[in-house]
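1. 3D, please:
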Amino acid sequence: MGSISVEPNRKEAVVIGAGFSGIYALHKLKEAGFDVHLYEAGSGVGGIWHWNCYPGARVDTPVPTYQLTSDETWTGWNWSQRFPDYSELRTYFQHLVKVWDLGSLITFNTRVEAMRWDEQSHQWTLQLRHTNTTPSSSEQQDEEVVARDVVVCTGFGSKPYIPPFPGLSKFQGELHHTGLWPQTGLDMTGKRVAVIGTGASGVQLIQEAAKQAAHLTVFQRTPNTALPMRNDQYDEAMNEAWKKTFDDTKQTILRTYAGFDYEFDPGSALQVAPEVKADFYRNLLKSGGLHFWLGTYSDVLFSEEANAEAYEFWRQTVLPRIHDPRNQEILAPKVATHPFGTKRISLEKQYFEVFNQDNVDLVSLVDNPIVEVTETGIRTADGGFHELDIICAATGFDSVTGGITSIDIRGTDPKESIKDKWSNGTSTLFGIMVNDFPNLFLMYGPQAPTAFATGPSSAECQGDWIAACLSYLRDHHLTRIEPTKAAEQDWRDHTLDMGEKGLFTKAKSWYYGDNIPGKPREALNYMAGLPTYRKKIWDSATNDYEGFNLAA
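-> Down below sits the predicted model:
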């Protein structure tokens, strides 16, 4: 890897990644008095909101729930819209860094490429690659850092994935993944553009690309049961209103399944009158956001009958918005391709109307797959050819585990990386630590609530626990913590069991690793909800970290 510093930089703790989890962990460890430093591969804070800067990129969790809850972070902060876009969220992250005085503790443009555990000294050695150095200073590109504890906050969507379409490398136009969008932007005006994929980023990008491109071709892999966003603007009065009630909101966030300020209705969709159900569903859709998904009747994600009714209600609201009967069946098929809500729900603003435009074509890859990418475009199975200037891959990520396994992490057995360990199935304790990898902490990763919780709520939940754990070790003169094999296996079994409940296994999704060839099919997220998860991790802590081996 080039030259390495003779004297490694030494820290008590290192944090990897500057999203919600990383920034919160850095703050908590600094507050607890640790000598801590954060390394970020990008050029700025924000995590996903640094990398995802494509047109239309915005969060689908409304404020004020999509923010951290420490008083100093919100009392002097105002939002401009209900669902902030990436640029406003970047500004919010800069606000966090300023409020908590974290700037001197962050190094940007630095990727952690490898980590090695030393059993003798109970510490990690990290190999860093600085990506902003000039060719004339190549001897400064690599660095070693030594730390007792490492907190990995790479997030669930930090390793972009593009399927190996035949001939893709031949394409002579521009090719961009939504998760690696040019920081300087991309002008699509007057261009022939393709968007492959209609997940969350695809839906957002398609709505904007259709306004700019001379012609847009959308290649849909799976229909998206997108819900209306209703992105209200926040003026001074709106900001004053949410601040007056935010102390109550914080308590609600702690009680709800996913960290929202609303919850599933305890009633059954199968036990209410049709007219009552219809009014309930109409009101959920009018609310905007994810209410129709996460504020619905409690049995919609468990009963196929209740689920089918909810899907049909959604479908009937969408069909009148799509003029072409062919496109109606592709975008909102009569028979659902998977149970409603078992794949990631997206939010939309006039998404379905886009396909009424003369400059937009829709291709169903189920019926008409891509057979070849050439120098000038995409050829499909029906013999059609789409000439293109730009291909936008909204094709997702090696989610949840990919950001972690992309680092060559080796623990007590130098011959086995964490990627090797997880090659046949993921195993952790609480989604926070891994047997054979002492003093390594994970946030917003596998077997934790992660994709089934808001980012800020998850960060606070896990960040508080990790800071308390490291403080406990320090106060008790302990230098090593590692989960037992038995506790790790029990947590894996419990996580998989929770994943089998409900209808989620009936869909092929990144929740189960289905989008990555060769990846084991398993529940990658803990699906029992934040309150249950929070109780389990703190029960362990209050019982002297039951399930862990601690050593001096």
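2. Please count neighbours and contacts with C-alpha atoms only from this point.
-> OK.
3. show me where the stretch 201-350 of the chain has strands.
-> Taking DSSP state E, counting those that start in this stretch as the test, the strands found in the stretch 201-350 of the chain are 215-220, 227-228, 347-348.
4. how much distance is there from the second one to the middle of the chain?
-> This points to strand 227-228. 20 Å (C-alpha atoms, centre = their mean, to the nearest Å).
5. ok, back up a step: just so I know, which of the strands of the stretch 201-350 of the chain lies nearest His50?
-> With distances scored as C-alpha to C-alpha, the stretch of the strands of the stretch 201-350 of the chain nearest to His50 is strand 347-348 (20.2 Å).
6. packing partners for that closest one?
-> helix 200-212, strand 227-228 (3 or more C-alpha pairs under 8 Å, 6 or more residues apart in numbering; DSSP states H and E).
7. Including distance to Glu375 and mean neighbour count, could these go into CSV?
-> Output for those, formatted as CSV (distance: least, C-alpha to C-alpha, whole Å; neighbours: other C-alpha atoms under 10 Å):
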stretch, distance to Glu375, mean neighbour count
helix 200-212, 22, 22
strand 227-228, 37, 22
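8. Out of these, flag the one nearest Leu89.
-> helix 200-212 (16.1 Å).
9. which strands and helices sit next to the longest strand that the chain contains?
-> Among the elements of type strand in the chain, defined by DSSP state E, the one spanning the most residues is strand 142-152. Packing partners of strand 142-152 (3+ C-alpha pairs under 8 Å, 6+ apart): strand 9-16, helix 20-31, strand 123-130, strand 440-442.
10. and for comparison, fold this next one:
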Amino acid sequence: MIDSNSSTESVDVMVVGAGVTGLYAVHRLRGLGYRVRGFERGDDVGGVWYWNRYPGARCDVESVDYSYSFDEDLQQEWDWSEKYAAQPEIMRYLRHVADRFDLRRSYTFATSVTSVELDEETLRWTVRTDRGQVVSARFCVFAVGCLSRTHLPDIPGAGEFAGATYHTGEWPHESVDFTGLRVGVIGTGSSGIQSIPLIAEQAAHLTVFQRSANYSIPAGNEPLDDEARRRQKAGYAERRRLSRLSGGGSPHMAHASRAFEVSERERRAAFARRWELGGVLYAKTFPDQLSDLKANEAARAFWEEKVRVLIDDPEVADLLVPTDHPIGTKRIVTDSDYYATFNRDNVRLVSLRENPIQRIDGAGIVLADGTVVELDAIVFATGFDAMTGAVDRIDVRGRDGRKLTDVWREGPRTYLGLAVNGFPNLFNLTGPGSPSVLANVVLCAEQHGDWLTDCLRHLDAHGYLAIEAREESVEQWVTECRERAATTLYPSANSWYLGANIPGKPRVFMPFIGGLGAYGEIIADVADQGYRGFDLIRN
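-> This is a model prediction of the structure:
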């Protein structure tokens, strides 16, 4: 509704983002009868999958698991075509969900929220956009995603390049044809590893510029036939039950024993099974693999043994095998023919550790030793300002006009990853302080969306105007997240989990590392105890 005395629209809830998390939040909140207003900077739903259209973009969670569980008819009617869905199929699925539940009518697309400011007298939020809209909302819900603010490294001369440039996180919607071109790809994280094989098939010559080698495992992708889909759909209930109890939101549990409590033969057989399963789950073959260096080294050695046979040139293999972090402490990539791509005559690998980029000029990339790599196109596969970047670009001001970026200056400070002291009725879903990027984000979205819905229902039923995290609760949660991470090997890697890829960003391990199941028990217990750690504020 529009305030009769102004051009300000008044709603119950404002939701930022129309990705997996935002769509579910809108669906649940509308179910409470709330007037919900959503904004999305893209032209359609999809979130990270709307923007990440680069060649080979594919989810590293099995399709059957990377899907909503809240509606049985939806589960049964949708047919996935392959084990690991590619970006176009995921977009079709999310569009189908938006259509089926009529979610688009709550959104304004191609619109960015620029500021969110608290009115301390009414405890309502004033929301402004880049298109001039002003909205007053009782509740403000951020569903902006952890991997949605792209990072472009500051390389001297980048603007001088005469050819085409692309970023994997903001790929054009029209087709990009590299046929006959000299292409450079900067970065060998997930998007680089997934796109490089397909770019190599088109390009006349491809130069890969690698700063840090990453661990990747073949996806073992395969088409799904009707019989496979029938089995999956018949077993959905148990699959979802196991996934919610797990650490990562997948039904594939770690081995019951620690790595060196079994024989070498059994240990290698377990690694082989996970290798065949494909993808990120290899990091969780044994329960101590990410906390014990000896167990981790066993997993790493098996991985290296499998990978080296895929690469013809031992010197190239030396560059592609990581030596600077334990396996799994950066997200393991799920690839299709990545390592074999370096056997192609038209592909060259440049180690930026040995020969850094000095600058970019009109002709291409100039290396520290003076070598000029002449290029027709450059692809920046340089990732994201992860976890906090998308929130940071919104001017969020709470009590006393305090900016959220100032509160988070030394790292994100949340209670349960959901709320921040001084920002009543503002919620950040599936972000820092929650399992988020360490788990299946679709189940994370449902977990947070359900908790939020129950919370707001509780406020209304008991006559509360607002809910706000206490500062001591925030401090305790930040400490708990830090201490849990310190018991693992994760902090030993310079990963985007710690913001290490962004110059000047504080080095803080941002996700909750205890797993989806344990986290679910914690937030449920908080709710059962009358929202312990929060102040509930009456009218």
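11. Tell me which of the helices and strands packed on strand 142-152 of the first structure sits nearest to Glu113 of the first structure.
-> Set against Glu113 of the first structure and scored by C-alpha to C-alpha, those come closest in strand 123-130, at 5.8 Å.
12. So what touches the closest one?
-> The contact list for strand 123-130 of the first structure (C-alpha atoms under 8 Å, 6 or more residues apart in numbering) reads 109-118, 140-150, 439.
13. Out of the strands of the stretch 201-350 of the first structure, which is closest to Gly518 of the first structure?
-> Each of the strands of the stretch 201-350 of the first structure has some distance to Gly518 of the first structure by C-alpha to C-alpha; the shortest is strand 215-220, at 22.5 Å.
14. Give me the mean distance between that closest one and the second structure.
-> Compared with the second structure after the fit, strand 215-220 of the first structure shows a mean deviation of 0.6 Å (mean C-alpha distance after the TM-score superposition for the first structure).
15. Which other helices and strands does that strand contact?
-> The elements that strand 215-220 of the first structure packs onto, with contact taken as 3+ C-alpha pairs under 8 Å, 6+ apart, are strand 192-196, helix 200-212, strand 360-364.
16. run the last query once more with 7 Å
-> In this structure, strand 215-220 of the first structure makes packing contacts with strand 192-196, strand 360-364, judged by 3 or more C-alpha pairs under 7 Å, 6 or more residues apart in numbering; DSSP states H and E.
17. what stretch of the second structure does it fall on?
-> With TM-score structural alignment applied, strand 215-220 of the first structure matches the range 205-210 in the second structure.
18. List the buried residues for that stretch?
-> For stretch 205-210 of the second structure, the buried set under the neighbour-count rule, 16 or more other C-alpha atoms under 10 Å, comprises 205-210.
19. One more: stretch 281-293 of the second structure?
-> 281-291, 293.
20. I'd guess Ile378 of the first structure is in a strand, am I close?
-> Yes. Ile378 of the first structure: assigned to a strand according to DSSP: H, G, I helix; E, B strand; the rest coil.
21. Can you find the partner of Pro320 of the first structure in the second structure?
-> Using TM-score structural alignment, Pro320 of the first structure sits opposite Val309 in the second structure.
22. ugh, wrong one, Thr249 of the first structure
-> In the second structure, Thr249 of the first structure lands on Arg239 (TM-score structural alignment).
23. for Lys485 of the first structure, same thing?
-> Taking TM-score structural alignment for the superposition, Lys485 of the first structure sits opposite Glu471 in the second structure.
24. And the strands of the stretch 201-350 of the first structure: which comes nearest Leu550 of the first structure?
-> strand 347-348 (45.1 Å).
25. so where in the second structure does that closest one end up aligned?
-> Mapped onto the second structure using TM-score structural alignment, strand 347-348 of the first structure covers residues 334-335.
26. List the neighbours of that stretch that are in contact with it.
-> Stretch 334-335 of the second structure is touched from outside by 60, 193-194, 216-219, 279-280, with contacts defined as C-alpha atoms under 7 Å, 6 or more residues apart in numbering.
27. Contacts only, for the residue mapped onto Val151 of the first structure from the second structure.
-> In the second structure, the residue equivalent to Val151 of the first structure is Val141, according to TM-score structural alignment. Taking C-alpha under 7 Å, 6+ apart, we find Val141 of the second structure in contact with 14-16, 426-428.
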